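**Student:** sequence and predicted structure, then a few things I'm wondering about:
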Amino acid sequence: MELLNSDKKNNVLQSMMNIIDAKRKDIIAENKKDLEAFKRDDQALYDRLVVNEAKVDGMIQAIKEVKDQEDPVGQTISNRTLDSGLNIVNKTAPFGTIMIIYESRPDVTIEAAVLAFKANNKILLKGGKEAYHSNVILEKCWHEALAENDLEKSWIRLMHINREETQEFLRNPSEQLDLIVPRGGERLIGFVKEHAKCAVLISGRGNNFLYVSKNADWEKTIKVIVNAKTDKISGCNALDKVLIDKNISNYESKVKELASVLEDKNVEIIVDNGIKSILSNKEEISGKDVWHEEFLALKILIAEVDGLDQVIEMINDYSGGHSASIMTTDNAEAEKFMQQVDSAAVYHNASTRFTDGGQMGVGAELAISTDKLHHRGPLGLKQLVTNKYYVFGDGHVRV
């Protein structure tokens, strides 16, 4: 694959920013076709589908942030000269061709492509049919930006294939594929893992937990829970489960206060057996399946727990490995929680909504990885490269 210099890549990104800005009305008009065709039976998916003036501004800003970042390719990781005189240099290098499969969000067509391209990768974009018109016009914008800078369309391509054709492509790709990133629900991820023949980096489900310790600052706790649950219900970093330590002072009154605050925000509350004795009018969960569920809705499960060890075990059993938070004034307790909870991001006295590339200082993100290889958490520009060894000798042979 050709290695493009930084100026060339940045020129393409500047062209793309100009083109999107000039065509924003056309982009919004095409998105409207998708919105009109969408059956609003899934509010979270609908919210992700919307492109308005603010979303277009966000696309432009995402491109600018990546453009302004240092080129991640060709950076020296290590440089060692052995006693033999052999010089071994380890540098960052592009993956090659990345495929991302995603549902709904047209802004992924921007964010995924800008990150892959700046890291000198080609990218194949497989968006959902619900965003067809939005994705097609954004692909045309990318191709115009590439053409303005004398580059082929093959750097950034939207895959115009259906589910069955996608399945066959994963089984028998017609071109080199080096990495696949499925970004969506468990069905999509399972589909890709079943059929893909190359490396798959999982952007897993949310199903995020927050533990209210007996040592929690209650005023801060209410504020954090409301933000984590209601700020953006379609986000994979939204809160799903609240575990309240039954040993907290004024336990029953605090549970009732939390329920009242959430009800005022139109949040549906379901409870376990322990909380049912306090919130008798709430639906009690009937089985374990709900513990694994990512709600993506104004819905929350409140449950009773007895101490930190039980909490750690529950979160590691049921969560998606995405984000988990503890509310406590006890730093030692927080440290144990953060060390032993097996999630990509762990929080002390903060909302899970910060698990985001922009919020964490990474910039635009391809996805939030819940894998442990090769990276965990927001996949930003620096995470879309692999490494390569350059070995320099002078007739060296191994003996």
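**Tutor:** The structure has been received and is ready for your questions.
**Student:** can we go C-alpha only for contacts and neighbour counts from here?
**Tutor:** Will do.
**Student:** can you tell me how far residue 256 is from residue 196?
**Tutor:** 48 Å (C-alpha to C-alpha, to the nearest Å).
**Student:** what about those two, which has more around it?
**Tutor:** residue 196 (20 against 14; other C-alpha atoms under 10 Å).
**Student:** what does stretch 175-192 contact?
**Tutor:** Contact partners of stretch 175-192, identified using C-alpha atoms under 8 Å, 6 or more residues apart in numbering, comprise 95-103, 167, 170, 196, 198-205, 367.
**Student:** what do you get for stretch 83-94?
**Tutor:** 72-82, 119-121, 384-394, 396.
**Student:** mark which of the contacts of stretch 175-192 are buried, thanks.
**Tutor:** 95-103, 167, 170, 196, 200-205, 367 (16 or more other C-alpha atoms under 10 Å).
**Student:** hold the first one in mind and look at this next one:
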Amino acid sequence: MNTLLSIQTRNNVLLTMAELLEEHRAELITINKTDCEAYKGDDISMFDRLKVNDAKVDEMIAAAKHLASQDDPVGVERFSFKHENGMQVYNKTASFGTVFIIYESRPDVTVEAAGIAFKSGNKILLKGGKESLQSNLKIVELWHQALQHHNASTDWVEYLQFNRTETQAFLEKPTQKVDLIVPRGGEKLIAFVKQHATCPVIISGRGNNFVFVEKEADTDIAIDVILNGKSKISACNAVDKVLIDENLPNRIDFVNELMAKLKALNIEVLKAKNFSSDEIWYKEFLDYKILIGKIDSTENAIAKINKYSGGHSSSIITKNETKAKLFMENVDTAAVYHNASTRFTDGGQLGLGGELAISTDKLHQRGPIGLQHLVTNKWYIHGSGQIRS
């Protein structure tokens, strides 16, 4: 059993990790090139997430430093009560214990997500995809150096080099204690983990995000928000579907302008009327594709989004505050926007300083899961010999 590290030690490890990432920047980028060159798949979003460049290293360093600057999420008092018999009762946050993060492609997860789990007082088990193995092993090596530098056991961060069969066996019957599993990746990975896991799983589900252009929309804002929504096609907060109110003034002109700008960015525009089945509405593209359809009311837009979206993010573009309120209160996604891009559904952008995952489940936390969310709770009761009559 790993005894909870002091907050000073956890912070110092994170700061040393930031220094080591800077020191080994060139080496990490070179190692990552070997992973990128070895990747033979045709998933462009996977390749985009795999690549580590100077900007990615900068983000990793910033995440580690920011985590070190944040308050300790463990031991925060949530509730207190003085029993009539004199007992003092407290409810405080507590670490989960061991968090298993299973992910595809993204070496930055090995820093940011692991860092959040570590700062929250948890032991980390990491299982990255084979496509990013060399990059991940190098980052874990840096974790171990940072831990050793502060006399902490390297057991706090462990990398599991499992193939698919071994991973399935571990999910079904872990060979060590696991308190929480966090899958980070596509729908196939998440389904695989859900099917085989025997302990709680935080579901970081699909995106398939919608923008609804209501009849009182500012069309300039609508175009900016939609284009920004396709600015990173590999992101789970990207926009895949656009619903346009058929009563929007100059709707045809707006659609033509939007389509021209999307095509200029090499984004394929799909028209809903060209598809006989509704399967296309469920699909998360993770590609240079966007589907545009028309709708006749805000109420029907809400119903359509609730039926087809992945429960991640949705946005309404309108000058009508009443319609915006109706939309935001009734659309069942983790994040709802009014006149803003869904690309802000991100722990750093929403003030959390980083994220472990973006949960589309409603338990125990919804949306971006930051440092303060990766805790459970514990009851502390102080007495002087009280017994219950």
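**Tutor:** Everything's here; your move. These figures come from a predicted structure and were not determined experimentally.
**Student:** on that earlier part again, strands - which of the contacts of stretch 175-192 of structure 1 land there?
**Tutor:** 97, 98, 99, 100, 101, 102 (DSSP state E).
**Student:** hey, where'd the strands end up in the stretch 151-300 of structure 1?
**Tutor:** Using DSSP state E, counting those that start in this stretch, the strands assigned to the stretch 151-300 of structure 1 run over residues 156-158, 179-183, 208-212, 239-245, 268-271, 283-284, 299-305.
**Student:** once aligned to structure 2, how far is the fourth one on average?
**Tutor:** Which is strand 239-245 of structure 1. In this overlay with structure 2, the average offset of strand 239-245 of structure 1 from its partner residues is 0.3 Å by mean C-alpha distance after the TM-score superposition for structure 1.
**Student:** counting by contacts, list what that strand packs against.
**Tutor:** For strand 239-245 of structure 1, the contact count by 3 or more C-alpha pairs under 8 Å, 6 or more residues apart in numbering; DSSP states H and E identifies strand 208-212, helix 218-230, strand 299-305 as packing neighbours.
**Student:** tell me, how many residues neighbour residue 25 of structure 1?
**Tutor:** Neighbours around residue 25 of structure 1, by other C-alpha under 10 Å: 14.
**Student:** now for the helix or strand encompassing it, which elements pack on it?
**Tutor:** Element membership for residue 25 of structure 1 (DSSP states H and E) is helix 24-37. In terms of contacts (3+ C-alpha pairs under 8 Å, 6+ apart), helix 24-37 of structure 1 is packed against helix 43-49, helix 53-68, helix 132-148.
**Student:** and the last one, what's buried?
**Tutor:** Of the residues in helix 132-148 of structure 1, 132-146 count as buried by neighbour count, 16+ other C-alpha under 10 Å.
**Student:** sorry, back to before: quick one: closest of the helices and strands packed on helix 24-37 of structure 1 to residue 212 of structure 1.
**Tutor:** With C-alpha to C-alpha as the measure, helix 43-49 is the member of those nearest residue 212 of structure 1 (26.6 Å).
**Student:** mean shift between that closest one and structure 2?
**Tutor:** Looks like 0.8 Å for helix 43-49 of structure 1 (mean C-alpha distance after the TM-score superposition for structure 1).
**Student:** and for the equivalent of residue 291 of structure 1 over in structure 2, the neighbour number?
**Tutor:** Residue pairing (TM-score structural alignment): residue 291 of structure 1 is matched to residue 281 of structure 2. Burial of residue 281 of structure 2 is recorded as 19 neighbouring residues (other C-alpha under 10 Å).
**Student:** check residue 286 of structure 1 too.
**Tutor:** Using other C-alpha under 10 Å as the criterion, residue 286 of structure 1 is surrounded by 10 other residues.
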